[in-house]
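Undergrad: next come a sequence and a model predicted from it.
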Amino acid sequence: MKRIKVLHVGEAAGGVERYLETLFKYTDHDKIKNILICSQNYDDKKIRQLVDRLIVIRMEHQISGKADFNSIRTIRHYIKKIKPDIIYAHSSKAGALARIADLGINNKIIYNPHGWAFNMQQPAGKKEMYKWIEKFLSCFCEKIVCISDAEMESALREKICKLNKLQVIYNGIDLEAIKKVRIKTRQEFRIPKDAFVIGQVGRLSKQKAPDTFVKAAKIIKQKIPNAYFLLVGDGELRGKIEKMVHEAGLDNSFMITGWVDNPIAYMKIMNVGTLLSRWEGFGLVLPEYMSCSVPVVATKVDAIPNIIQNEKNGSLVLKDKPVEISEAIIKIYENSDYRKSIVNQAKKVVDEKYDARRVNDEIYQLYMEVLSKNEA
């Protein structure tokens, strides 16, 4: 049987890169040949081991006329050379570049925005521009993969495309790899042994609301004297956050790790894991926390309520509400029965819904569906 040749195009690193790594790891290589065109932001050494071929090109995250033209031209060159059966484009920017690059060549294209750009907090004019771009480019792909029900509802609400072009395939996590991550001692991270550790894994950016995390931390410290706070990640707001930590008097109870190769090791020492996003396409870190038996406190925005059911497998709070966030965390601290209940339920949900192998099966079926239309 001839292998399906899939050309993936990815620009955004972070969550999209982790999605691709897991997708490639569990690919049936007897059935699928994966080729990836990615930006300079990817860890090419790591991902090169997982694909049949890796091509790194320069891509700019923001809209840039000259840079985008060069990226489109380069992608088009490789499309003509590789002659893929399917192009699978990941994230808004790569989705636009790939679909424009394929104009006139007419390959079968699947597009996964990994969270709609128009759902981000930004000026109204910019949101409308992103909506217009998505509507126009939706005409140049066979299927759009939505990573949550909320993402599909957004697409329908904004009339991006018709329902039959959308398909929900929930993200998955590498449960096998998570189980293999060694549990490190708190001493290895220089965290007090008796600390109640509250952490958040994610970029230090406006979206992930690390500022709200610090505000909540200040309140929590007054109620839980042995509380210790952990931000696993880095980003453009790091300087501002470090200043906020100092002004809150939390220097001795707070760590910002910077970028780390394996955030799971940090998750496994947490007593509570948070995701305080102001908008969120999925929130891959949520099932990761849940798999590590870490109770979750997350904001009630976009796709997060599709994953977290309040007071069943985690706690939902309003965004930018540090008092409400602190109360949810203190409840977990004080009520051991409640804590055990949500952790146990969360583990069941993860095992049933978020295994990466299930994602690969669904993606393969989607490939077959798209190709069968071509044969028909």
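TA: Arrived safely. Numbers count the residues shown, from 1 in each chain.
Undergrad: please make it C-alpha for all contacts and neighbour counts, starting now.
TA: OK.
Undergrad: give me the neighbour count for the closest residue to V260 other than its chain neighbours.
TA: Nearest residue to V260 in three dimensions, chain neighbours excluded: G233, at 6.8 Å (Cα to Cα, 6 or more residues apart in numbering). A count of neighbours around G233, defined by other Cα atoms under 10 Å, yields 19.
Undergrad: G233 contacts G199, doesn't it?
TA: No. Using Cα atoms under 8 Å, G233 is not in contact with G199, being 10.7 Å away.
Undergrad: for V201, see how far away the residue nearest to V260 is.
TA: 6 Å (Cα to Cα, to the nearest Å).
Undergrad: ok, H8 touching S39?
TA: No. Contact criterion Cα under 8 Å: H8 and S39 do not qualify, at 11.6 Å.
Undergrad: list the buried ones in stretch 308-315?
TA: I308, N310, K312, N313, G314, S315 (16 or more other Cα atoms under 10 Å).
Undergrad: wait, V297 touches G314, no?
TA: Yes. If you go by Cα under 8 Å, V297 and G314 touch, sitting 6.0 Å apart.
Undergrad: pick the one among the buried residues of stretch 308-315 closest to I86.
TA: Minimum distance to I86 across the buried residues of stretch 308-315 is 33.6 Å, recorded for I308 (Cα to Cα).
Undergrad: check contacts around that closest one.
TA: I308 is in contact with A298, G314, S315, L316, counting by Cα atoms under 8 Å, 6 or more residues apart in numbering.
Undergrad: tell me the two of the residues you listed that are most distant?
TA: The span of the contacts of I308, defined through Cα to Cα, is set by A298 and G314 at 7.8 Å.
Undergrad: and the comparison structure, right after this:
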Amino acid sequence: MKKKILHIAEAFSTGIYTYLRDLTSYMTNVLGEENYEIVIVYSKRDVLDESKIKDDFSDKVRFIKVQMVRNINPKNDFGSLQELREILKTERPDVVHLHSSKAGVLGRIACSGIIKRDKVFYSPHGYAFLRQDISPTTQKAFRLIEKSVQFLFGGITIASGETELEFAKKIGKTYFVRNGIDFKNQKYTQSSKENQKFTVGTIGVLHAQKNPSGFNEIALKMPDVDFVWIGNGELANQITAPNVTITGWVSTREELLSRTSAFDVYMQVSLWEGLSIAILEAMALGKPIVASNIVGNKDSVEDGKTGFLINTTDDAVLAIKKLQDKSLRATIGKASYQRCKTLFDKDKNFEELIKIYES
């Protein structure tokens, strides 16, 4: 008899989109579509191109659209909650897996009285109370919401990195399952072509989390280095340095990996993160990583061995200057690949997640 797994994703874009694409692919192609029925309840974010869903996901995965909003909005949240409860009553899944803080709150409340607490799992993908674009008072409120919802409605947290695990264990019952990427089906080709100018690149939405102003400040301090931002967003106007190119979003995954492979260094200066899939894929391409010293990044990057964790823009400049040494860059790039292959192979990690689902 098939087991029904229902995912609820408020932030169905970029990293969570990739995570669910890879997880559902693993469950349908590796474990067999005859064993699982998969439903994804999602909300559209501005960067989501819904026309690509049919190409990226198996036709055995069903999708139900519910418009949830990121910020607290009592009227919209109540409507979303009612809709989620109706879906859960109709679908009656064996397991519910919630993705992002907002889905974690609404989903656990919606599951109350319908789904057993020990069959409701929650992946924060970066806790909302770690956001740096909100006030300390709001951070405290979000932390209180996390603790209160856990206490009142239960559920089990799936932490994707060691630092996230430490936060999660203080809130409630938690399992540790690392994020991963697809080494089996995705070819990560490391470019051997040398750039005319040293090139540092990143991938992401140009919004507060990804810290485009910090990226721009680093570029301004290094006028002889080319910087590339793959993506777009509402804060594109914060990129003013003449040596930064914003490419916009690329049309295919192959093109994205090809462009990433052309970077000499991958840099991510986010203000807060879950465990970044973009960083993992850059590591799989043998790239040294320069990343902000925050939760999430600290779990993927081993400082001084697979890249550098930085606290200031001056730290980033120094790290990039060090990595202009070709020999050091090659050594760190090789270590970066090896760490990713050892710890972040999705098939190994998803196998652990399925065991949790089945327990």
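TA: Perfect, thanks for sending it. Because the structure is predicted, anything quoted here is derived from the model rather than measured.
Undergrad: returning to what we had before: corresponding residue for the residue nearest to V260 of structure 1 in structure 2?
TA: Under the alignment (TM-score structural alignment), G233 of structure 1 pairs with G231 of structure 2.
Undergrad: could you pull out the helices for the stretch 51-200 of structure 2?
TA: Using DSSP state H, counting those that start in this stretch, the helices of the stretch 51-200 of structure 2 run over 53-56, 74-91, 101-111, 136-153, 162-171.
Undergrad: and the fourth one, which residues are buried?
TA: So that's helix 136-153 of structure 2. Buried-residue list, helix 136-153 of structure 2, by 16+ other Cα under 10 Å: Q139, F142, R143, E146, K147, V149, Q150, F153.
Undergrad: export those to TSV and tack on distance to W272 of structure 2?
TA: Below are the buried residues of helix 136-153 of structure 2 laid out as TSV (distance: Cα to Cα, whole Å):
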residue	distance to W272 of structure 2
Q139	13
F142	15
R143	15
E146	17
K147	20
V149	22
Q150	22
F153	26
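Undergrad: can you tell me what sits against the helix ranked longest in structure 1?
TA: Criterion DSSP state H: the longest helix present in structure 1 is helix 356-375. Residues outside helix 356-375 of structure 1 that contact it (Cα under 8 Å, 6+ apart): 22-23, 26-27, 85-86, 108, 142-143, 169-175.
Undergrad: the aligned partner of K348 of structure 1 in structure 2 in helix, strand or coil?
TA: Residue correspondence to structure 2 (TM-score structural alignment): K348 of structure 1 is matched to Q338. Three-state call for Q338 of structure 2 (DSSP: H, G, I helix; E, B strand; the rest coil): helix.
Undergrad: any idea how far Q338 of structure 2 is from E302 of structure 2?
TA: Using Cα to Cα, Q338 of structure 2 is found at 12 Å from E302 of structure 2.
Undergrad: check F121 of structure 2 too.
TA: 29 Å.
Undergrad: quick revisit: and of the helices of the stretch 51-200 of structure 2, who's closest to I239 of structure 2?
TA: Using Cα to Cα, the helices of the stretch 51-200 of structure 2 put helix 136-153 closest to I239 of structure 2, at 26.9 Å.
Undergrad: for that closest one, which helices and strands make contact with it?
TA: helix 101-111, helix 162-171 (3 or more Cα pairs under 8 Å, 6 or more residues apart in numbering; DSSP states H and E).
Undergrad: tell me the most buried of the ones you listed?
TA: Ranked by mean neighbour count under mean count of other Cα atoms under 10 Å, these are led by helix 101-111, which reaches a mean of 24.
Undergrad: residues in contact with it?
TA: Helix 101-111 of structure 2 has contacts (Cα under 8 Å, 6+ apart) with 8-10, 70, 77, 80-82, 84-85, 88, 98, 117, 120, 122-128, 145-146, 149, 153-155.
Undergrad: give the buried subset of these as a PyMOL selection command.
TA: To isolate the buried subset of the contacts of helix 101-111 of structure 2 in PyMOL, counting by 16+ other Cα under 10 Å, use the following:
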select buried, resi 8+9+10+77+80+81+84+85+88+98+117+120+122+123+124+125+126+127+128+146+149+153+154+155
